[in-house]
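Participant: predicted model, plus sequence, below.
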Amino acid sequence: MDIRTPIGQAVFLVSISCIIGFGSNLVKGDAIPWIAPELEIADSIMPETESNDPVLLAISLTQAKNLFDDGILFVDARDDGYYTAGHIQGALKNAFLMELIFSIEAIQEKNVPLVVYCGDPGCGDSEDLAYDLQDSGFNKLYVFKGGWLEWSKAEYPSETDE
């Protein structure tokens, strides 16, 4: 590749920038992780709304049921077809992100706890959605790792849209 051409110069500059960026990240004491750490199940949860400190924790089935019983809003991160076939009672459907945000804001403020869940413990959509919601200003987020699979096996309140 000829570095004297505009394309060659662009490739050269991007390459040098990447090398410098990755290199500086490696030597920094507070480096940005290459892969986000997996959320661990919280030992305990405090769904108070007084503080604006951000919370993003994974929760167990028991913790999810306790939050459900406390009237905390649930958001289903699965696709429409799965949601329609069955979901946690009262859970909001994951639509387009902005539509979902407007739906949540019509019900509650951003500092009120939310539980996000997916299909099963191996599904990462709930974490992805939780991070998106966190980036949108929601600061009390709980990810129910067991998801619909554990909830339905426990025969907790659910509903369908069929």
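Facilitator: Perfect, I can see it now. Numbers count the residues shown, from 1 in each chain.

Participant: alpha carbons only for contacts and neighbour counts from here, please
Facilitator: Fine.

Participant: so Val75, which of the three states?
Facilitator: Following DSSP: H, G, I helix; E, B strand; the rest coil, we place Val75 in the strand state.

Participant: second one coming, line it up with the first:
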Amino acid sequence: MNKKTLISIAITCSLLFGANLFAQTNLTKPSAKVQSMIDKYKLQVVDYNYAKAKVAKGTRNSAKALFIDARPNKKYKAGTIPSALNIPDTEYSKYVTQLKDVSKNKEIIVFCGGWKCGKSPKVGNMLKKDGFTNVKLYQAGEPEWTKRNYKEVDIAVVKGAQAKNAAVIMDARPYKMYLKETIPGAISIPDTKMSELKGRFPVHQGQKIITFCGGYKCGKSHKLAKKLLSLGYRDVSVFAGGMPVWIETGLATTKSASKIATKKDAPKKPTMTKNGAKIGSDEGSIDGEWLYSFIKKGNVPSFIQIVDVTAPEEYKSGHIKGSINIPAEPLKAKELYAKLPKDKTIVFNCTAGGRSIDAWTKLKDAGIDISEIFYFDANVDCKGTDCKIEVNEPIE
């Protein structure tokens, strides 16, 4: 056997090993627990290409199926599949009223925070119990969609990006409408002039971009978002509420002054807890980057206790080093609070942030003192105590 052949075999083995390792650490099918729920509720799972075809042009009136985001409202606001409505599994009865005029045979595709997330099969089952006959799951959900396509964001995201100058905001309406009134700081990129105005696009393809136009039925912002993706931009969102929602909220435009209190008028939020933890900008959150900096070094402050709220089998398969497991979902607020260590700053965590938010909200709604209780808004994928963590960007 000659030298070239040996090198070729070595490279092939290396690639095969790498692919196998990647497959082991990147879930591409439901976890055992989620699969058992899917089987029990007899739900069909669809893939990305199927979901993409059903999203169609991206607007609520053009989508070929009704998409339902089963995650907490905060996660939905931060970024969802275009056209989706929000029905959190923990607040189903409150949010399902949105479907009062929807035909029972309408195709509905439910999703949540990925392969390990059980919220979508739960909501799918609830919808079936309510008489909806064509319910499917896009179980890869928001994580896969966001990596491969543009997402839809709430007005809170746009306000935050505008205040921090953290995104390029693009008005996809005709130039005359832009001149008449627009969001302060937005640039004009009419969907009919995209090719002519490519020179106005950001130099760096990783730049955060938010497009908008004339509201939920307007497809211009979606066309612009798709064009940006085709050119290689990776962080593209659509503010589907657009100009109508911005004006209805009373926010300042290039034509009118703000009708609500400015940030300077609003009372300042505390930035640190009594124990010394750094508070995040979103209500109830710990500052994700601050906490992650300690987790990476393996020296989380002694006054902080990370509480993993996932099921015991999930915790056993992988968790942040030093965390303890208290499965929060089956517990009532007082039961959950009774199990928490006292005289510590509590930080809830899970795999994608949704169940952590649910646990924190449960305590808040029960009137429990949450001044030293927070959630860690991050995607956490652990094998043992070796964790890959991606901190989610705050809304505000």
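Facilitator: That came through, no problem. On a predicted model such as this, the values are computed, not experimentally measured, just so you know.

Participant: which residue numbers in the first structure go with the helix or strand containing Gln24 of the second structure?
Facilitator: Gln24 of the second structure belongs to helix 3-25 when assigned by DSSP states H and E. Using TM-score structural alignment, helix 3-25 of the second structure lines up with nothing in the first structure.

Participant: how about that helix: buried residues?
Facilitator: Of the residues in helix 3-25 of the second structure, none is buried by neighbour count under the rule 16 or more other C-alpha atoms under 10 Å.

Participant: how about Met243 of the second structure, what does it touch?
Facilitator: Met243 of the second structure makes contact with 182-183, 212-215 under the criterion C-alpha atoms under 8 Å, 6 or more residues apart in numbering.

Participant: got JSON lines for those residues, with secondary structure too?
Facilitator: JSON lines is the format used below for these (three-state DSSP):
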{"residue": "Thr182", "secondary structure": "coil"}
{"residue": "Ile183", "secondary structure": "coil"}
{"residue": "Phe212", "secondary structure": "strand"}
{"residue": "Cys213", "secondary structure": "coil"}
{"residue": "Gly214", "secondary structure": "coil"}
{"residue": "Gly215", "secondary structure": "coil"}
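
Participant: contacting residues for the most centrally placed residue in the first structure?
Facilitator: Closest to where the C-alpha atoms of the first structure average out (C-alpha atoms, centre = their mean) is Ala130, at 1.7 Å. By C-alpha under 8 Å, 6+ apart, Ala130 of the first structure lies in contact with 56, 116, 141-143.

Participant: what of Val238 of the second structure?
Facilitator: For Val238 of the second structure, the contacting residues are 82, 150-153, 210-212, 221-222, 225, by C-alpha under 8 Å, 6+ apart.

Participant: same check on Asn149 of the second structure?
Facilitator: Asn149 of the second structure makes contact with 229, 236 under the criterion C-alpha under 8 Å, 6+ apart.

Participant: now it: how far from Gly58 of the second structure?
Facilitator: Separation of Asn149 of the second structure from Gly58 of the second structure (C-alpha to C-alpha, to the nearest Å) stands at 11 Å.

Participant: can you check Tyr292 of the second structure too?
Facilitator: 35 Å.

Participant: looking at those two, which is more packed in?
Facilitator: Neighbours were counted for Tyr292 of the second structure and for Gly58 using other C-alpha atoms under 10 Å; Gly58 has more, 30 against 17.

Participant: still on that earlier bit, the residue nearest to the centre of the first structure pairs with which position in the second structure?
Facilitator: Aligned counterpart of Ala130 of the first structure in the second structure: Ala225 (TM-score structural alignment).
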